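> sequence and computational prediction follow.
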Amino acid sequence: MEKEIIYNENLHFEHKQWQSELAFWEDELKSFTKRLEELVTKWTKKEVLTQLEHFQNEFILQDGIIDKLLEEIEIHESRIAGQSLTGENAIDTVLMKGHLDFRNKMETQRQIYADLKKEFFKFLTKYM
């Protein structure tokens, strides 16, 4: 059975896709935070303010997660670049495992973020 070769340039491409997606999420979070600021001035009910605080905390948490994910991508990019300097164009198994683990993290985070957005949009529909 022939081994599949995974080239660094393919991983780099996927990293760029993830970075773009994470940058988009960052922009969305800024927009969502502005919506929260608008709502704070409109509502005084404790239950609404509690939900506003919940979303504010979630957005702060997501922003921190995005920063960590971007940092992990940069570390992986550095490792790939280091390997490329040695003349290797195909990734080794340790780096590939790390890449696959990160891909799973991104998929999980994508679902968490999508669920948060759905919850927030339902909230906005009710209180905007």
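Right, received. Where do you want to start?
> going forward, measure contacts and count neighbours with C-alpha atoms only.
Will do.
> next SSE downstream of the biggest helix by length in the chain?
In the chain, taking DSSP state H as the definition, the longest helix is helix 46-85. Going down the chain from helix 46-85, the next helix or strand is helix 93-127, by DSSP states H and E.
> tell me what that following helix is packed against?
Packed against helix 93-127 by the contact rule (3 or more Cα pairs under 8 Å, 6 or more residues apart in numbering; DSSP states H and E) you find helix 8-42, helix 46-85.
> another one to put next to it:
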Amino acid sequence: MEKEVIFNSDLHFEHKQWRRELFFWEDELRSFNNRLNELVLRWTKKDVLAQFEHYQNQFIIHENTIKELEDHINLHETNIAEHTKKGEDVLNQELVKNHIEYRNRMEIERNLYNNLKKEFFRYLSEYM
């Protein structure tokens, strides 16, 4: 069985995709927080405000996860650049293994974030 060769350019391309997606999520979260601030001005019921706090906390958790993923991408990009300077176009197995783990983390975050959005939109439709 022949080993698959993964090139720096392949990883760099995926990093660019991830960065765009993370940037979009950051922008969406700012918008969602603005919607929450509008709700706080309209409602005083404790159950509505408890939900408000729930979403506010969830948005903070996702913002932190986004920052962590961005940090990983930046570190990995630095490593790719170092390999490229040395004329090495293929990363070692450990770095590729780490990349695959972060690909999985991106997929998990993508699913969690999409579920949160659906839930939040239902909440907005009820209280906006």
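Received it, and whenever you're ready, just let me know what you need. All values reported here derive from a predicted model rather than from experimental measurement.
> kindly provide the TM-score of these chains.
Overlay of the two chains. TM-score (TM-score structural alignment, normalised by the length of the first structure): 0.97; 128 aligned residues with a Cα RMSD of 0.8 Å.
> quick revisit: the longest helix of the first structure packs against which elements?
By 3+ Cα pairs under 8 Å, 6+ apart, helix 46-85 of the first structure packs against helix 8-42, helix 93-127.
> so for the last one, what gets flagged as buried?
Yep, that's helix 93-127 of the first structure we're talking about. By neighbour count with 16 or more other Cα atoms under 10 Å, helix 93-127 of the first structure contains the buried residues 96, 99, 102, 106, 109, 113, 116, 117, 120.
> export the residues you listed to a markdown table and tack on distance to residue 75 of the first structure?
Below are the buried residues of helix 93-127 of the first structure laid out as a markdown table (distance: Cα to Cα, whole Å):
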| residue | distance to residue 75 of the first structure |
| --- | --- |
| 96 | 13 |
| 99 | 11 |
| 102 | 12 |
| 106 | 15 |
| 109 | 19 |
| 113 | 23 |
| 116 | 27 |
| 117 | 28 |
| 120 | 32 |
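> which residues does the nearest residue to residue 5 of the first structure once chain neighbours are set aside contact?
Excluding its sequence neighbours, the residue lying closest to residue 5 of the first structure (Cα to Cα, 6 or more residues apart in numbering) is residue 90, at 6.4 Å. By Cα atoms under 8 Å, 6 or more residues apart in numbering, the contact list for residue 90 of the first structure reads 5, 6, 7, 8.
> now the helices and strands packed on helix 93-127 of the first structure in CSV, with mean neighbour count and distance to residue 128 of the first structure?
As requested, these are arranged in CSV below (neighbours: other Cα atoms under 10 Å; distance: least, Cα to Cα, whole Å):
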stretch, mean neighbour count, distance to residue 128 of the first structure
helix 8-42, 15, 7
helix 46-85, 15, 11
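> just put these in TSV and tack on distance to residue 1 of the first structure.
What follows is these, written out as TSV (distance: least, Cα to Cα, whole Å):
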stretch	distance to residue 1 of the first structure
helix 8-42	22
helix 46-85	26
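> nearest to residue 124 of the first structure, of the ones you listed?
Nearest of these to residue 124 of the first structure, taken as Cα to Cα: helix 8-42 at 8.5 Å.
> what angle separates that closest one from helix 93-127?
Here helix 8-42 of the first structure points in a direction 20 degrees away from that of helix 93-127 (axes from the mean of the first three to the mean of the last three Cα atoms, to 10 degrees).
> what's the average distance of helix 8-42 of the first structure to the second structure?
Here the mean offset of helix 8-42 of the first structure against the second structure after fitting is 0.3 Å, by mean Cα distance after the TM-score superposition for the first structure.
> swap in stretch 96-109 of the first structure?
Mean for stretch 96-109 of the first structure is 0.4 Å (mean Cα distance after the TM-score superposition for the first structure).
> residues touching that stretch, excluding its own?
11, 18, 76.
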